[in-house]
Every structure is written in structure tokens, then in C-alpha cells.
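Chemist: I would like the atomic coordinates for the input below:
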Amino acid sequence: MRRDVEFDAEGVTLRGWLYLPDEARNPVPTIVMAHGFSAVKEMYLDRYAEVFAEAGLGALVYDNRNFGASDGHVRQEIDPWQQVRDYRHAITYAESLPEVDGDRIGVWGSSYSGGHVLVLGAIDRRIKCVVSQVPLISGHENFRALVRRDLVAPTLRMFEEDRRARYAGAEPAKIAVVAEDPGSTPCALPTPDSWEWFTKTAGSRAPAWRNEVTVRSVEMFTEYEPGTYVQWVSPTPLMIVVAAGDHLTPADLALAAYERALEPKELVLLPGGHFDAYVEDFEAASGAARDWFVEHLA
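Modeler: I've put the predicted structure just below:
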């Protein structure tokens, strides 16, 4: 069963879906979920929530502020620390619902939000279980891995020019999220699989998705280091799902973060790339997360 919901995040209304198991009669363990860099909830989060609901779990799925159905200004801007705070607002909202067991709340995140849930697991002890899928570990290292060395300096100059323009009163500049030819069109996620997944998924499932973010979003990405929190998630149970062929959020960074994490923890290694977790490897990814949540929450 799914219903539309909205909740207040300190003056900004966030909107999404609440999934509940069919014929649930008592408050249920519930997973709070949001998507990654620029993505909206229609980009396969419904499929994960359905798997969780079929296993007797609730799921609160929402769009990040400034994206999709949620309010917020500046549109298409991603502030990672604001998104972490919004997860905490979502948890508070979930606790208020009579259908939700507030003592059994988990968080799930993927890619950018996979980094967020590492931070959340370390700082918010209302959370009793964490699943971090193909996570961002280090914005700085990820930036260096994605951007050609000869383009690093021009990218930093772009950040500086945007700062000067905003100081002079201009609106924040925008940049594409993905591009078919990143060599000729600057974009935030310059990999071929990013272009293919975002454009294909937007066309088939998520017409609300827009291929742009603020330049400031990319700058904040480079400053964000969620992997530094991984050793503090314990004693909350942590699962990290890594795609062996991931070169968008490199697999080696995620595997190293898993080694730094303390028990209880579990590693799931998928065979494909970053976006295969939503499609080709969906059953393995969603099934592992479901079983982890059921083990530690239900």
C-alpha cells in the first residue's frame, strides 16, 4: 500500500510516498529513503520500497529539497549537509506516524545519499540499521578520479567565477548533470554510463528529472567527505553494497571504507557497474538490503 505524504523540514515542504505492508495492523519497522545526486524518487526508489513492504517493512521515500515534487529554493541545488539534515527531519516525521514503530527505523541511501547514510548512522542514534549502496566516500578523491588532470584547474576557476558572479548579484550558474560528450560539454557526472542511465531512466520513468544542477552543487560535492564517519556508525549495524565495476563512485574507495567500519557490518559485492544496482543487479541489491533490515529491525 502506498500513499502520498508531505512533511515540514524547517519551513520547506518535502513530498514523497509512504509504503506500508498490506494489512499491517501494528506499527511497523520503517526505512527512510532518498535518492542520490540530482535524481528523483521515480528513478527506481519505488521498486526498492516495494521489496521492503513485501517483507513487512514500511518505507518513507521522498524527493530531496529543490528537486522533483519537493519544495525548495534554489531549484536544482544540492547541499549535501542540508540533505543530511532533511533525512533527520524525515525520521522525525516518520516517528510521528501511528503506523511506524519509532524504535525500529532504518535508513537506506544510494550513491550520494549512500554517503549521507554513513554520516547519519554515526550521528543519529534513532537509526537502528543502515544500508549504504554504491556510496560516495570522498568528494575530493572522487573529483580527482572523475576529472582529467588538465581540466582540474579550469573547473576550480569555474567555481571561483561563479562565486564572484553571485557576490555581484547574479543567479547561481548551472551545469549539466550528464553529457553525451563530456569532453565538449562540461557536466557534473562525466561518465558514459551516467549519460545512458539518467537519460534513459528520465525518458521511461521520471519526466520530472532535469539535466542541470548549480555549479555550487558541484563545488559542495568536492568538499564533502562522508567516509570519514564510517568508523563511528558502530554499534549500529551497517551494510555497504559495492559494485565491482563502479567507476563513478570508485569501488576501491568503498571497499577501503568498509575495512575502516567496525562491527556489526556486512559487505555485498555486486558484479556490475554503478547503475546496475538499480536494474541488472536490482534483485541482488534489494534482496540483500531487505534481509539486512529484516534481521536487525523485524
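
Chemist: When you work out contacts or count neighbours from here on, use the C-alpha atoms and nothing else.
Modeler: Will do.

Chemist: After the longest strand along the chain, which helix or strand is next? Please name it.
Modeler: Longest strand of the chain, by residue count under DSSP state E: strand 100-110. Per DSSP states H and E, strand 100-110 leads on to helix 112-123 as the next helix or strand towards the C-terminus.

Chemist: Also compute the angle for the next helix or strand after that following helix relative to strand 100-110, please.
Modeler: Using DSSP H and E, the helix or strand that follows helix 112-123 in sequence is strand 127-133. In terms of direction (axes from the mean of the first three to the mean of the last three C-alpha atoms, to 10 degrees), strand 127-133 departs from strand 100-110 by 20 degrees.

Chemist: related to what we said a few turns ago, next, the angle from the longest strand of the chain to helix 112-123.
Modeler: Using the same axes, to 10 degrees: strand 100-110 against helix 112-123 is 130 degrees.

Chemist: Show me what strand 100-110 is packed up against.
Modeler: When contacts are defined as 3 or more C-alpha pairs under 8 Å, 6 or more residues apart in numbering; DSSP states H and E, strand 100-110 packs onto strand 28-34, helix 80-96, helix 112-123, strand 127-133, helix 282-297.

Chemist: to compare against the first, here's another:
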Amino acid sequence: MLYLVAIIFFPVLSVPKQSMLNVKQPDKEDIKPPKYRKDVSFEVGNTALSAWLYLPEKLSTPVACIVMSHGFGGTKDMILESYALRFVEAGMAVLTFDYRYFGESEGEPRQLFMISYQLEDYKAAIEYARNLKEIDSDKIALWGTSASGGYGVVIAAQDKKIACIVGQCPALDSQEDGKLALKREGIGFFLGLFVHAQRDMGRSRFGLSPHKIPIVGRPGTLAMIRAPGAFDGYSKFVSASFVNEVCAR
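Modeler: Okay, here's the model as predicted:
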């Protein structure tokens, strides 16, 4: 019991933040969105998800649409737009979105990562795109990296109307990923994550603020991802809405 009390209530497990925003980000008011892009939203249950819809300038018939999403902890304003604009210039539509609890989408607690919820959000984004008059509902493609690349494979296996998927280094086998991480990081790393997860889950049961740890960190620090090069890699794509922390549960 004393162990649980210490884990849940006392700040002995506080984790230093690892901020990536070393350069001042421009204010949203100073950023001019591309002419192809407009802000849209759709709901999952009672939660509104923020999205960007990109459409070609001249539309005579419904076009194919690529639904794009990010990997672990990513937001729609992290480099996805560079790809979206190229697809739009080629005559296709693109829909990017933030998962619930992340970026500009609604949901509390903030920065809560749940695979089942993100799959629901992805499916809702697909349905939203299919119901747009500008979109050919038989030509929906999925494009994702890492976690979202894996989501695309799962969803396409269930939804036979998906025209194609593009999965860049998709997360397909969590067991094998875990074995590789265990070999690289050692058992102590996973025991540490377990303790922090217990703290977060315990605090949630008492209605307390979530306990968070960094999404990505430098080797040797406490973070969900701390492989060599990961921190510097993420830093290249960091955006104003990206928060480098996630609920430890």
C-alpha cells in the first residue's frame, strides 16, 4: 500500500521535459495556409477532430483522396503538408488530421495515446472523406508512417473499398519490436516504463492530472523512444503544435 501511495501521489517520479523547440515558432496568425488547403473537422462520438483538406484548384469530376496520418505522437502540421501539396498538384485530394488528444483535436487528457482510439479516428477520417462530393468514394488511399503505416494495413484488411495503402516503415509486429528494444535497452528500461505507467494509471483513477513522459529523448534518458538518432530525427520535423510528451500509461 505504501508503495502505491508513493507511486501515485508523491513527485518522486517526476520526469524532466525534453523540449525540441529551440527556435521560436511563428505565430499562427503569421502563417499563410496554402491556397489548396482549408480547415475542416469531423466528429468521433462527441469529440471533434481537427483536419486539413487539400483539393485541386479545378475540379470537374470527383477525384481520388489520400488520407494521411502521422506516427507516434505526430501532428498534422509536421511535414505532411509537403507531401500533400505534391499529391494535390498531381490532381488528387488529401485529408490530414490530428488524432484525439493530440494537436488541434479535442479530447482530455491531452497526449493520451491509445491504439484502439486512433484506429477509430482513422476510420472516421476515411468516412468523412468518402462523403465529400469532391471525392470519388471508390478511390480512397491510406498513407502513413510507423504507427499509422501499421494502422493502414489493419484498416485495409477490414475495409475492402480501400484502393491502396502506402506504409513507410510500418509498425506491424509489436512483439518483435519489443524484443529488439529489450535487446537494445535492457530490462531496466522496461521496468522503469512500467512504474511510470502505474503512476499514471493510478492518478487517473483518483481524478488527478496525468503523469507524462517524453515521447522521444536522447539515449540514456527516460523517453518512450530513445534510440540513437531518434531525438535529432524528430527535431527536424518538429512543429508548433507538437508536444514532446505522452501519458505514461
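
Chemist: Next, the TM-score between them, please.
Modeler: The TM-score (TM-score structural alignment, normalised by the length of structure 2) is 0.79; 211 aligned residues with a C-alpha RMSD of 1.7 Å.

Chemist: Surely residue 222 of structure 2 touches residue 215?
Modeler: No: in this structure residue 222 of structure 2 lies outside contact range of residue 215 using C-alpha atoms under 8 Å: 9.2 Å.

Chemist: mean shift of the longest strand of structure 1 relative to structure 2?
Modeler: Once fitted to structure 2, strand 100-110 of structure 1 is off its aligned match by 1.0 Å on average (mean C-alpha distance after the TM-score superposition for structure 1).

Chemist: Buried residues in that strand, which are they?
Modeler: 100-102, 104-110 (16 or more other C-alpha atoms under 10 Å).

Chemist: matching residues in structure 2 for it?
Modeler: Using TM-score structural alignment, strand 100-110 of structure 1 lines up with residues 135-145 of structure 2.

Chemist: try stretch 21-41 of structure 1
Modeler: Taking TM-score structural alignment, stretch 21-41 of structure 1 hits residues 56-76 over in structure 2.

Chemist: what's the helix or strand for the aligned residue in structure 1 for residue 201 of structure 2?
Modeler: For residue 201 of structure 2, the aligned residue in structure 1 is residue 163 (criterion: TM-score structural alignment). In this assignment (DSSP H and E), residue 163 of structure 1 forms part of helix 149-167.

Chemist: where in structure 2 is the aligned partner of stretch 70-78 of structure 1, by residue range?
Modeler: Residue span in structure 2 matched to stretch 70-78 of structure 1, by TM-score structural alignment: 105-113.

Chemist: give me the element residue 206 of structure 1 is part of.
Modeler: According to DSSP H and E, residue 206 of structure 1 maps onto no helix or strand at all.

Chemist: So the nearest residue to it once chain neighbours are set aside: helix, strand or coil?
Modeler: The shortest distance from residue 206 of structure 1 to any residue other than its chain neighbours is 5.4 Å, reached at residue 42 (C-alpha to C-alpha, 6 or more residues apart in numbering). Per DSSP: H, G, I helix; E, B strand; the rest coil, the local secondary structure of residue 42 of structure 1 is coil.

Chemist: need the contact list for residue 202 of structure 2.
Modeler: By C-alpha atoms under 8 Å, 6 or more residues apart in numbering, residue 202 of structure 2 lies in contact with residue 8.

Chemist: what's the following helix or strand after the helix holding residue 163 of structure 1?
Modeler: Next in sequence after helix 149-167 of structure 1, counting helices and strands by DSSP H and E, comes strand 174-175.

Chemist: how much does that following strand stray from structure 2?
Modeler: For strand 174-175 of structure 1, the mean deviation from structure 2 after alignment is 0.4 Å (mean C-alpha distance after the TM-score superposition for structure 1).

Chemist: elements contacting that strand?
Modeler: strand 213-214.

Chemist: Where in structure 2 does the strand it packs on align, residue-wise?
Modeler: Using TM-score structural alignment, strand 213-214 of structure 1 pairs with 246-247 in structure 2.

Chemist: if I look at the equivalent of residue 163 of structure 2 over in structure 1, how far off is residue 209 of structure 1?
Modeler: Mapped onto structure 1 by TM-score structural alignment, residue 163 of structure 2 lines up with residue 128. Using C-alpha to C-alpha, to the nearest Å, residue 128 of structure 1 is found at 32 Å from residue 209 of structure 1.
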